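In: Give me coordinates for this.
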Amino acid sequence: MWRSVASNGLTLLIVLCIAAAGVIGWGKAQYVAEGPLDAPICLQVKPGETMAGVAEDLSGRGAVSSPRILRIGADYSDRSGDLKAGNFLIPERASMQEIVAAVTGSGRNTCGTEVVYRISVNSETVQVRELDPGTNRFVELVSFDPDGEDVAQAQALYEQYRDQVGTQFRIVVAEGVTSWQIVEGLKAVDVMTGAVEEIPAEGYLAPDSYEVRTGDDRGELLAEMRARQEERIDEAWRNRAEDLPYETKEEAVILASIVEKETGIATERGQVASVFVNRLEEGMRLQTDPTVIYGVTNGRGVLGRGLRQSELRARNDYNTYVIDGLPPTPIANPGMDALAAATNPADTDFLYFVAKSLDPGDGHVFAESYPEHQDNVAAYRRLEAEAAQGN
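Out: Next up, the predicted model:
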């Protein structure tokens, strides 16, 4: 009798084990299988929220077939504790495994409402945009220049979105802005805190896009900009061409800043850099207007007019029509393309360049000799005269 009971018990245990294994296997299959979501959604995970709460939210929006399986899967893979607050784009048919990876990864926002503060050479703008999950493209909600006219309505809309739960913030620094312009731009970002006591060294803040949060410190963001730029400078200097007419990476940054201010066209930066490198090798003065402008403005804003003859003749450290070689410091914060151009200029014999047309986007025409350059300048002057007659 006891042998029969033991046999039946063992059989039952085996059956239960097989059933459990089947359930576990089914759960794993459900966890990695294509999900039921018909269209992409933007999932907001609030600070302090748990994986259980996220799972229930996803279930209510038709993104998962079983919130329990998602929670167990996250626990089993030791990712529940990595849940990040933010806004995350969940694609259609995303599996529970993919969803867990999205909400426990870098924490970078991939959807939702975003306020973008743009610090450019000629202006500062505030843009509020929202990612459309269906098209994965941003839709602009409002954009304005805080210093412009008739901005009260736009300002009110901005403040409404700014104070909305889940709004994310981004600062975009354009190539070629000065350190003073960056600091002034950050002062106007009203979601940040902290005073900036000193303008950072020119040329050593990285033009880039930076995600920030309410209450972030301006000084800490500037430190991040410095660290990012130092990495870029070091990499460009490590990969530099041989026989450059300067010996330090600091001089390379100076030249990169001049290249940055002379052209906004990435494809011709190497040629522009070659002109200045060739001039340095020939012992010629650089004769570039942006350095003179920097000497006049000290990098504090835009000149807003043409250079005067007296300014072109003035003797100062930044007037490259008067001094030999490079100015003492950079004149702006160069981007990666300009740094690459300064450390690996194009191989040309060009010594001169002038604008190709009245549209800066058309770039420049280059010349190897002064007579050729004079012809190019004359052609540009004719365009100016024709434009003046047309007005």
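
In: all contacts plus neighbour counts: C-alpha atoms, from now on.
Out: Noted.

In: Now Ser100. Nearest residue, chain neighbours left out?
Out: Careful, residue 100 is Val; it's not Ser. Ala74 (6.6 Å; C-alpha to C-alpha, 6 or more residues apart in numbering).

In: Quick one: the helices in the stretch 251-391 of the chain, in order.
Out: 269-282, 289-297, 309-313, 336-343, 370-390 (DSSP state H, counting those that start in this stretch).

In: Out of these, the one nearest Gln229 is which?
Out: helix 336-343 (8.8 Å; C-alpha to C-alpha).

In: longest helix of this protein?
Out: helix 2-32 (DSSP state H).

In: Show me which residues of it are buried.
Out: 27-28, 30-32 (16 or more other C-alpha atoms under 10 Å).

In: what's the following helix or strand after that helix?
Out: strand 41-45 (DSSP states H and E).

In: Next, the buried residues of that next one.
Out: 41-45.

In: cool, stretch 330-347 as well?
Out: Here stretch 330-347 shows 330-346 as buried, counting by 16+ other C-alpha under 10 Å.

In: quick one more, to check against the first:
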Amino acid sequence: MFGRKKQTLLNSPESQAEEQQPRLSPRSPSEAIKPMAAPPPPPRIRRKRGGMLSVASGLLTLFVAIAIAVVFGFSVLEREVTAPGPLQTEKVVVIPRNTGTNEIADILRREGVITQPMLFETYALLNRRRGQLKAGEFQFKAGTSIESAIDTLVEGKAILHSITIPEGLTSEQIMSRLFDNDILTGEIAETPREGTVLPDTYKFERGMTRQQIVNAMQAAHRQALAQIWQRRSPELPVKTAQELVILASIVEKETGRADERTRVAGVFINRLMKRMKLQSDPTIVYGLVGGKGTLGRGIMRSEIESATPYNTYVIEGLPPGPIANPGRAALEAVANPSRTKDLYFVADGSGGHAFAETYDQHLRNVTRWRQLEKAKAAPDDNAVDRTEPDPDSRSQLTPAGAVAQDGSLPRTGRPRGFDASEGTAKDPLKNKSFDLTTPKNVPALKQP
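Out: Next comes the predicted model:
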């Protein structure tokens, strides 16, 4: 019975399961050191891949490949456009106006700045600079890369030229200078009114028009005049900004020395306040030739007495308009003149003037001036705007000949001066009874 029971236990499901399971405890010491076999991996479940997932995976792979190619391409492009160019020395290249990107690339290739015009166009397009390339005259350094060439054209680093307009030129003389400049282009609509442009040095790029320069000079004049007029002396007898310009033009023609401008202006201001005639020689010349600036010959003695609107030996007060285009310094001098009692001045023989408060002092200065002139060499036959006798006069030419009012050259200082009153009824040495302080009526102008 016990044997049957034992057999029954051995054949039970529990005993069979126990035999099938690995034993937890080794049967012997040698068996304990043997590694146990790993359980087999679970069976791999194969899932059927959908269509959209496959497409997305392919697109992602393609995108990654394209990104890698683009990065590689940009690195190659960056290396090419930053590499030194073929130029061996600096070179100036002119890019005409209304030139397309492909034409600009061809110009740079012909001039030896670049060797790959297609790469130039591509890089300009990728950097969104294709429409920013400017025309003008540009200087490219030796070894300029494509990137540097584009930067130069985009940032507008064009070569700047300059034109200097000296103080004291008439508007016609200024226009002549503009037309003599072959870098400027185009015509000028009309000659500006006298005294409406500011003499100065103006910068411009090749291809800029002459009318643009005129506009810039007129704008500079308006700005300067507005500023100077605002800070003028409250005691000035001039009532308008235009009168200030008129008087400044006379001061400009009377002296080219910076240290004399305010004092010369003071003399004219004092004369205006005393209702004395200005008696300025340059106004005679302008009354005869207008904008031409110079007579090209001496002033006839009869012309000193001629009644023209600009002859301040005859008229009272200011002439009807400026006789030149004064600079900023002359405008400042009239706006804030020296506070003196001077009423007269005459050349002193050294390029400056001798000033006087009284008529007697002035006579002595004139005598000294005439002696100095007589001691000098004979006047130049080409001298202009000096006092000359009339053709039918038997009197001799005075030795005071000197060019003083030409204005066609930069005013670096006045050459030998001249006294237009010499030998005339206005000559202070020959008319000691002439009362300069007495106002006289303006003679009627003779109709031509």
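
In: just to revisit the earlier point, for the residue nearest to Val100 of the first structure, what are its contacts?
Out: 51, 80, 97, 100 (C-alpha atoms under 8 Å, 6 or more residues apart in numbering).

In: Show me what it aligns to in the second structure.
Out: In the second structure, Ala74 of the first structure lines up with Ala124, judged by TM-score structural alignment.

In: mind checking what Leu278 of the second structure lines up with in the first structure?
Out: Aligned by TM-score structural alignment, Leu278 of the second structure pairs with Leu286 of the first structure.

In: Ignore what I typed, I meant Ile246 of the second structure.
Out: So Ile246 of the second structure corresponds to Ile254, using TM-score structural alignment.

In: my guess is its match contacts Ile331, does it?
Out: Yes - Ile254 of the first structure lies in contact with Ile331 (C-alpha atoms under 8 Å); the separation is 7.0 Å.

In: which neighbours do these two share?
Out: Common neighbours of Ile254 of the first structure and Ile331 (C-alpha under 8 Å, 6+ apart) are Gly203.

In: ok, Ile18 of the first structure to Lys28 of the first structure distance?
Out: Relative to Lys28 of the first structure, Ile18 of the first structure is positioned 15 Å away (C-alpha to C-alpha, to the nearest Å).

In: Repeat that for Arg170 of the first structure.
Out: Distance of Arg170 of the first structure to Lys28 of the first structure, computed by C-alpha to C-alpha: 38 Å.

In: Over to Thr178 of the first structure?
Out: From Thr178 of the first structure to Lys28 of the first structure the distance is 55 Å (C-alpha to C-alpha).

In: Then Gly185 of the first structure?
Out: 51 Å.

In: now Gly62 of the first structure
Out: 19 Å.

In: returning to that earlier point: preserved in the second structure, out of the contacts of Ala74 of the first structure?
Out: For these, the contacts that are reproduced in the second structure, applying both residues aligned by TM-score structural alignment, their matches' C-alpha atoms under 8 Å, are 80, 100.

In: Closest one to Glu260 of the first structure out of the contacts of Ala74 of the first structure, please.
Out: For those, the nearest to Glu260 of the first structure is Val100 (42.7 Å; C-alpha to C-alpha).

In: quick one: what's aligned to that closest one in the second structure?
Out: Under the alignment (TM-score structural alignment), Val100 of the first structure maps onto Ile150 of the second structure.

In: which element is its match on?
Out: Assigned by DSSP H and E, Ile150 of the second structure falls in helix 146-154.

In: what's the answer for Val54 of the first structure, then?
Out: Applying DSSP H and E as the criterion places Val54 of the first structure in helix 51-60.

In: which strands and helices sit next to that helix?
Out: Under the contact definition 3 or more C-alpha pairs under 8 Å, 6 or more residues apart in numbering; DSSP states H and E, helix 51-60 of the first structure sits against helix 67-76.

In: by contact count, what packs against the helix or strand that the helix it packs on is followed by?
Out: Next along the chain after helix 67-76 of the first structure, taking DSSP H and E as the criterion, comes strand 86-90. Here strand 86-90 of the first structure touches strand 41-45, helix 96-103, going by 3+ C-alpha pairs under 8 Å, 6+ apart.

In: and the angle from the first one to helix 96-103?
Out: Here strand 41-45 of the first structure runs at an angle of 60 degrees relative to helix 96-103 (axes from the mean of the first three to the mean of the last three C-alpha atoms, to 10 degrees).

In: those strands in the stretch 151-300 of the first structure, which residues are they?
Out: 168-173, 209-212 (DSSP state E, counting those that start in this stretch).

In: and these, which is most packed in?
Out: Highest mean neighbour count of those: strand 168-173, a mean of 20 (counted as mean count of other C-alpha atoms under 10 Å).

In: I would like the residues contacting that one, please.
Out: Contacts for strand 168-173 of the first structure (C-alpha under 8 Å, 6+ apart): 109, 112-120, 182, 206-214.

In: Restricted to helices, list those.
Out: Mapping those onto helices (DSSP H) picks out Ile182.

In: Show me which of the contacts of strand 168-173 of the first structure are buried.
Out: Looks like the contacts of strand 168-173 of the first structure have 109, 112-120, 182, 206-207, 212 buried, using 16+ other C-alpha under 10 Å.

In: Turn these into JSON lines, columns for distance to Glu242 of the first structure.
Out: Shown next, in JSON lines, are these (distance: C-alpha to C-alpha, whole Å):
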{"residue": "Asn109", "distance to Glu242 of the first structure": "42"}
{"residue": "Gly112", "distance to Glu242 of the first structure": "48"}
{"residue": "Thr113", "distance to Glu242 of the first structure": "48"}
{"residue": "Glu114", "distance to Glu242 of the first structure": "45"}
{"residue": "Val115", "distance to Glu242 of the first structure": "44"}
{"residue": "Val116", "distance to Glu242 of the first structure": "41"}
{"residue": "Tyr117", "distance to Glu242 of the first structure": "40"}
{"residue": "Arg118", "distance to Glu242 of the first structure": "37"}
{"residue": "Ile119", "distance to Glu242 of the first structure": "35"}
{"residue": "Ser120", "distance to Glu242 of the first structure": "34"}
{"residue": "Ile182", "distance to Glu242 of the first structure": "33"}
{"residue": "Ala206", "distance to Glu242 of the first structure": "25"}
{"residue": "Pro207", "distance to Glu242 of the first structure": "27"}
{"residue": "Val212", "distance to Glu242 of the first structure": "40"}
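
In: coming back round to it: make JSON lines out of the helices and strands packed on strand 86-90 of the first structure and add distance to Arg313 of the first structure.
Out: Output for those, formatted as JSON lines (distance: least, C-alpha to C-alpha, whole Å):
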{"stretch": "strand 41-45", "distance to Arg313 of the first structure": "59"}
{"stretch": "helix 96-103", "distance to Arg313 of the first structure": "60"}
